[in-house]
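**Q** Here is my input, please return the structure:
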Amino acid sequence: MSALFSLALFVGAALLFVLEPLVGKLLLPLLGSTPEVWNTTVLFFQAMLLAGYAWTHLTSRLLSPRRQALLQLAVLLAAAVALPIALPRGSHPPTSAEPIPWLLGTLASVAGLPFFALAANGPMLQRWLSSLRHRAARDPYFLYAASNGGSLLGLLAYPLALEPALGLRDQGRGWSIGYAVAGGLVAVSAAALWLRPRSGREAQPEPLAASGEPFAVGDPAHHIDLAPLQLTRRLRWLLLGAVPSSLLLGTTTYITTDLTPIPLLWVIPLALYLLTLVAAFYPGGRPERLAALGRRLLPGIAAALVYTLAVGSDRPLALLLALHLLGLTTAALMCHSLLAADRPPPHRLTEFYLWLALGGVVGGAFNAILAPVAFPTLVEYPLAIVAVCALRPRPPSSRTDLLTLLVKDPRATRLMDLVVPMILGAGTAVALGAVRAGSPSGAFEASSVVIGTACGLSLNLLRRPLRFALALGAILLTPALAPPAGQRVLARERSYFGTYRVLAVDASRLHALYDGTTLHGLERFGTPGRPQPLGYYSARGPVGQAFAQLPAATTRRAGVIGLGAGALACYARPGQRFEFFEVDPVVVAIARDPALFDYLRRCPANVVVGDGRRSLQREPPGRFGLLAVDAFNSDAIPINLITREAVELYFTRLQPGGAVLFNITNRYLALEPVLGNIARQARLNCVAQRYSPTRARARRGDLLSQWALLTRSRADLGRLGSDRRWHACVRDPSDPVWTDQYSDLLAALRLG
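**A** Predicted coordinates:
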């Protein structure tokens, strides 16, 4: 019986984790990668999950398990009308109106009902099992471990197996088959509910002891606890769900932007997070022991994390990745084990899961919606570290601290929870400023000693979790109070697309625009005359060669997808018109700021804010002689800009003899074969070049770059066709052509 219920939840949860990326890929070509689209989609699925849990809680209060089972089967059957998962034929967002209402309607019609029905299964099947005369009915929470195991399978299966093997149409059909299997398993579970004898207390089985262990029959406490739940306990469930959810997103954002933008790296933190849920609710497990283990390990790991964040460490990469992932795993294991240890009697499990789901929504919304607007940097990650340390249970101790012995008033002890961290933070800031001013050449080493000492001192505050957490928070503030010399931060900006910094290196007057660790623009600022494009766009590199050797008619009117600092604008000659398409208005503001970059001020160009592909669809055919697509040098490449359909769109917007120039510089993805395959199928000419500057050119601001150029014929290359630095694009016959229906990041990944 328990195996049947476990399998039903396992399959349903796996389907939920597959459905979200599947629907996202369906919508990407139509709507592009704007933040309002992404956030609306994420919030829609979170709302559906919460609605499913709320539906289960409501029907559990109104209906017996048997009647609830009949209703759930009807819901599952009704939701099947949305299958197979696919966009309606001829479905397109409005071109002149706000797309969000259309998006919400499409999400609801395509995936809303199936997602809602499967989401409701989680707590509902646990309630059904708890109503049966079965040994597993006394503690059905182990089914939550099975559900999260299914989520883990779905998480890994989509990017590693389903996406590389199937197009979107086949994925939608396969998902529909999986839905039928999940529905069949729920139907069999409902039949078992009706056929097996009831416990006599159908909706109210035995409660759990305070330790989380099932009560033994005959135990004097073997009764139904009808006392109302305290609000503080509900809020504790919410916090224990919200904080690790926020920490998960914060860790993922940090390691994929500030450490290394490796594609699919985001899978690892989420997999570890799900594993902690499996471990905490594993049948026969001891969540109290796991919580105690997390409580003991967390302070040292948190102090090490704070040290690396405060000093700005980004090497050694493997060690730092391991540390941040260990921190997430330890914190999530502690929080989830505390939840498992505090699980209520089974007749209250639907409310327990409702508060847990609400916590997940709160944590996710804080990171995805509020943080990019409220904070200029990734503040939410260190905030989550501080918060999880504050949630850490007080260690058992019979000793009394000195302050409590001297001052009997507990208010003084609580006051010191604020005063001690303030003193530690102020002392660290003063020491940090002194060592940085006194020894600029050895500032990093001296700063490391100061911050390391402060982190070591904070470990003496472990008996007061709030005091320890606030001490770590104070240490994290000190680098902002005493910034390092040499490399100055001219600006910090944040948007839903990224976290941007503009750095100035005093000795060379270089201004550099970064999104995390990815360089997006470089200029030697303040030089007289017209700025010289640097970085990936240098005159000696592929871009300069293209503008110098392509026919003049081709470069007369250019469109550019991706703005960066605006360097390409300075390739425009008198009488030529350049137009940029940039999805992030924050990048536009940075590029136009005369205190940061001169490119757009001295080389005026028109800038259109919006998704590049959607913006091009609104342009008339034959508008441009040259299109430059410059959006692939980070891990989160917009796949909708490098599919066969996208390339076909580009050429409809080109004049006869026009060309498309792709910046395929990428540390982790081999994109040349992707374009080579598309060009071969579309019968286009494709040439590429990997440019490695000399040391002298690198000192002047040239960067290693790789570009590809597509034309209708080789004759359209002009003098570039005889330039031996360019070669025919490499093709990979084993990899299918990328389309709006199919793409495979895993096949393009290169880590060597």
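**Q** only C-alpha atoms for contact and neighbour calcs from this point on.
**A** Fine.
**Q** quick one, what contacts A182?
**A** Applying CA atoms under 8 Å, 6 or more residues apart in numbering, we find A182 in contact with 8-9, 11-12.
**Q** again with H92
**A** Counting by CA under 8 Å, 6+ apart, H92 touches L30.
**Q** The one 10 residues further on now?
**A** For W102, the set of contacting residues under the criterion of CA under 8 Å, 6+ apart consists of 93-94.
**Q** what's the offset of the helix or strand hosting it from the middle of its chain?
**A** Here W102 sits within helix 100-107, counting by DSSP states H and E. Relative to its chain's centre, helix 100-107 lies at 22 Å (CA atoms, centre = their mean, to the nearest Å).
**Q** swap in stretch 6-23?
**A** 19 Å.
**Q** How is S313 assigned, secondary-structure-wise?
**A** Recorded secondary structure, S313: coil (DSSP: H, G, I helix; E, B strand; the rest coil).
**Q** just to revisit the earlier point, by neighbour count, which of the contacts of A182 wins?
**A** Counting neighbours by other CA atoms under 10 Å, L9 comes out on top of these with 32 neighbours.
**Q** Surely that one forms part of a helix?
**A** Yes: counting by three-state DSSP, L9 is part of a helix.
**Q** To compare against the first, here's the next sequence to fold:
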Amino acid sequence: MLYASTIFVSAFLLFLVQPLIAKHILPWFGGTAAVWTICLVFFQFLLLAGYIYADRISRLPVRRQAIVHTVLVLAACLMLPVIPDASWKPTGDGDPTLRILSLLAVTIGLPYLVVCTTGPLVQSWFARVHVNDPRQARVYRLFALSNLASLIALVAYPFALEPYASLRVQSWAWSAGFLLFAALVIASAWRTERRIGAAIDPLAPTVPPATDGARAESAQSADGAEGNSEVPPAATAPRLADYALWLCLAALGTVMLLTITTHITQDVASVPFLWILPLALYLLTFILCFDSDFWYRRWIFWPAVIVLAPAMVWGLRASGGVLQIEHALPLFGGGLFAVCMFCHGELVRARPAPQWLTRFYLMVSLGGALGGLLVGVGAPRLLDGPWELPMALIAASLLLAYVSRRLAGSYLMILAASLVLGLIWYLEHKLILPKNNVLMIAIGLSAVLAGALIAMRRSIRAGGALLAALSAAFCFWFARDYASFMFDNTQMMTRNFYGTLRVKDYGTISQSRYLVHGVISHGRQYGDADLRHRPTSYYSESSGAGLAIAKVQSARPHLGVIGLGVGTIAAYGQPGGKVRYYEINPAVMDIAHDHFSYLKDSPAAVEVVLGDARLSMEREAAGGALQQFDVLVVDAFSSDSIPVHLITREALAIYMQHMKPDGVVAFHVSNRFLNLSPVVAQLAQDVGLHAVEIDDVPPPENYWQDTTTYVLVTRNRAFVDDPDIVARSVDIKPIPGLALWTDDYNNLFRILK
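**A** Next comes the predicted model:
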């Protein structure tokens, strides 16, 4: 019970601290999804470091293990509480990856490392205490318990902790939980020492490496032992091929988690808390697979991967690249679950005897870290578009083909796969048949050949290997179509830390050019003379922003904009006036200058400040460079994901420092899922400001305008009493029980529509 409690508490803290620390630092780095991805990479590599430590220390005498680990745990306690220092806020506009990683290392590094070591280390202690005991066979079930605790923490944070506690309270609560964990893990270490004494590693590996025949026999035996979690793995030393398989399976699971999460939250729907779904499915597969062999059945999950992998690649371009959420979530959620069940189920099938337990977990952790590195760091720098998901699905099918062929040992499947692929090439390039016809012929021939292989070899695995190889081919075929779709009408595509941006042209008579990030347009400009210099989309003359600018008394208005987009607000500029933009993404600035003309054509002086808007304005105020804006438009929202730090009490105070006495802050709060108007109104009321909501629903013939909702905040009573403002204003209905948003507390759950 002590070992289980220690593992449960450690895993709970492990997953609880991830969103907690990320929420602390997200506002400092622009609040983008890329910051969370970098955090995940850090957590994966620290998990790897923890597993390396566990593997090395587990080879020491138990007494020495207890002494060393106790010292490490007590040292970690000295770093509490886990509250980031404000000195780590960025000061420039460069890539913040190294700064984020350094901040995390200094703030949470040692406590997180200690928590990471717990799973494999305590399991190794459990195995030592129960050596030659039937209970030793249950040691891998403790890994399922740790993932269950992680899943509970994942769900508890956004729904049970975040809505009721400030960040500072959350940090102190986690620190108190760490002290409880420290007591449990130290007690576990010394209990193990008392039970074993001075004995040196009762699980020392003395079994010679397995031969190929013995390994195949072991795999065949494991395949027939479904549902029996009490059967221990054969006590044979792992080979190099086993290490490579553990690594690849673990890496693929992590890559699938990160790529599916990015896709459904950016390209399907930026619904708050949607990121929980893929992570919960990922953890659930670990829980099921390591709990019992009963849950992973090859005859269920192999066909699921074979079918769903190409289906997911097809889904990337279905319905014009915007598959409806009610279809996308079952497809990509089910596909993620199937692939992760395959990865983690095969990991369990290939697990070694307890002698090599820590080495097994080390390779699993290394695979997870490499997968995170590929997606979080490698892909944004090596790929010019969102290609990692189709590449991962091709890899999933190929890995399934390898596992199938490894078990079946049949080379006939290679010949059959080559035959089908050759036929596909001939039908498409020589006979030039429609793609749908080629696809149906290929699927039919594949089924016939798979059935023949199964009959000849008397093994389902031989047919599975063929179908998996062909699944990879279909993934590649659909991926090629997806790439063509992404480049269709695309003038340029670029990618960096903040995501993938595309410039797309549409239409022939009234040509329009769009800036697209994910599924959301961040502005457009028309080519004909009547509309080329006209503000469009969310910033038209009838929008809240347009109305506020129209009421400016100065003939040379000074306009501020948080979020550059294509530079549409510059169309409001007047000779002698200024338009000052704040933009965090350097690629957006390059695109606005090179592919759109709003900035170049504006009669006003246009400035673009690179970096997080709030931090830039803080530095300007500290240096005495107050901007004196007539109107400040706050519109830095990426899709429907809002950078919360731009809509808090502290943020509003910074904005008002830069406003003229009668200036107006225009918050663009159009959102499909969040009701932001009451949040802004409450912020204004808290400091005695006036707030009005302006809704704009343009007629269908005004195709250059979009439906918008703005909340205008000002000190100027005359502005809100203006007849035009009164005629357009809408009552803002308060949300009962809504607490004031601050840097230390905010709650998206309370404002869900």
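**Q** In CSV: the contacts of A182 of the first structure, plus distance to L522 of the first structure.
**A** Formatted as CSV, the contacts of A182 of the first structure follow (distance: CA to CA, whole Å):
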residue, distance to L522 of the first structure
A8, 54
L9, 52
V11, 50
G12, 49
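**Q** and in the second structure, which of those remain?
**A** When these are mapped onto the second structure and scored by both residues aligned by TM-score structural alignment, their matches' CA atoms under 8 Å, the shared contacts come out as 8, 11-12.
**Q** and which of the residues you listed is nearest L383 of the first structure?
**A** The closest of these to L383 of the first structure turns out to be G12 (CA to CA; 33.6 Å).
**Q** circling back: can you tell me the mean distance of the helix holding W102 of the first structure from the second structure after alignment?
**A** Its aligned residues in the second structure lie a mean 5.1 Å from helix 100-107 of the first structure after superposition (mean CA distance after the TM-score superposition for the first structure).
**Q** which residues in the stretch 601-750 of the second structure form strands?
**A** For the stretch 601-750 of the second structure, the strands defined by DSSP state E, counting those that start in this stretch occupy 605-610, 629-634, 659-668, 690-696, 708-714, 729-730.
**Q** I'd like to know which of these lies nearest to Y539 of the second structure.
**A** With CA to CA as the measure, strand 708-714 is the member of those nearest Y539 of the second structure (8.5 Å).
**Q** next one: that closest one to chain centre, how far?
**A** Distance, stretch centre to chain centre, for strand 708-714 of the second structure: 31 Å (CA atoms, centre = their mean).
**Q** Can you give me the stretch of the first structure that it aligns onto?
**A** Taken onto the first structure by TM-score structural alignment, strand 708-714 of the second structure occupies residues 705-711 there.
**Q** After superposing, tell me the mean distance of the matching stretch to the second structure.
**A** Mean for stretch 705-711 of the first structure is 0.9 Å (mean CA distance after the TM-score superposition for the first structure).
**Q** and L15 of the first structure, helix, strand or coil?
**A** From three-state DSSP, the assignment for L15 of the first structure is helix.
**Q** in which helix or strand would I find G523 of the second structure?
**A** For G523 of the second structure, the enclosing helix or strand under DSSP H and E is strand 520-526.
**Q** Flag every buried residue along that strand.
**A** Neighbour counts using 16 or more other CA atoms under 10 Å place 520-526 of strand 520-526 of the second structure among the buried residues.
**Q** what packs against it?
**A** Judged by 3 or more CA pairs under 8 Å, 6 or more residues apart in numbering; DSSP states H and E, strand 520-526 of the second structure is in contact with strand 512-517, helix 529-532.
**Q** deepest of the ones you listed, which one?
**A** Compared across those, strand 512-517 shows the largest average neighbour count, a mean of 21 (mean count of other CA atoms under 10 Å).
**Q** Would you check the span in the first structure matched by that strand?
**A** Here strand 512-517 of the second structure aligns to the first structure at residues 510-515, judged by TM-score structural alignment.
**Q** Kindly report the same for stretch 261-276 of the second structure.
**A** Mapping stretch 261-276 of the second structure onto the first structure (TM-score structural alignment) gives residues 252-267.
**Q** residues in contact with the matching stretch?
**A** Under the criterion CA under 8 Å, 6+ apart, residues 155-156, 159, 269, 314, 317, 321, 324, 378, 381, 515-518, 634-636, 668-669, 745, 749 lie in contact with stretch 252-267 of the first structure.
**Q** try it again with 7 Å
**A** Residues outside stretch 252-267 of the first structure that contact it (CA atoms under 7 Å, 6 or more residues apart in numbering): 269, 314, 321, 516-517, 634-636, 668.
**Q** Next: stretch 607-615 of the second structure.
**A** Residues outside stretch 607-615 of the second structure that contact it (CA under 7 Å, 6+ apart): 29-30, 92-93, 562, 579-584, 586, 646, 651.
**Q** try 8 Å this time
**A** With CA under 8 Å, 6+ apart as the test, stretch 607-615 of the second structure has contacts from 28-30, 91-93, 562, 578-586, 589, 616, 646, 651, 654.
**Q** Please pull up the equivalent of F366 of the first structure in the second structure.
**A** Aligning on TM-score structural alignment places F366 of the first structure opposite L374 in the second structure.
**Q** what's the answer for L328 of the first structure, then?
**A** Here L328 of the first structure is matched to L336 in the second structure, going by TM-score structural alignment.
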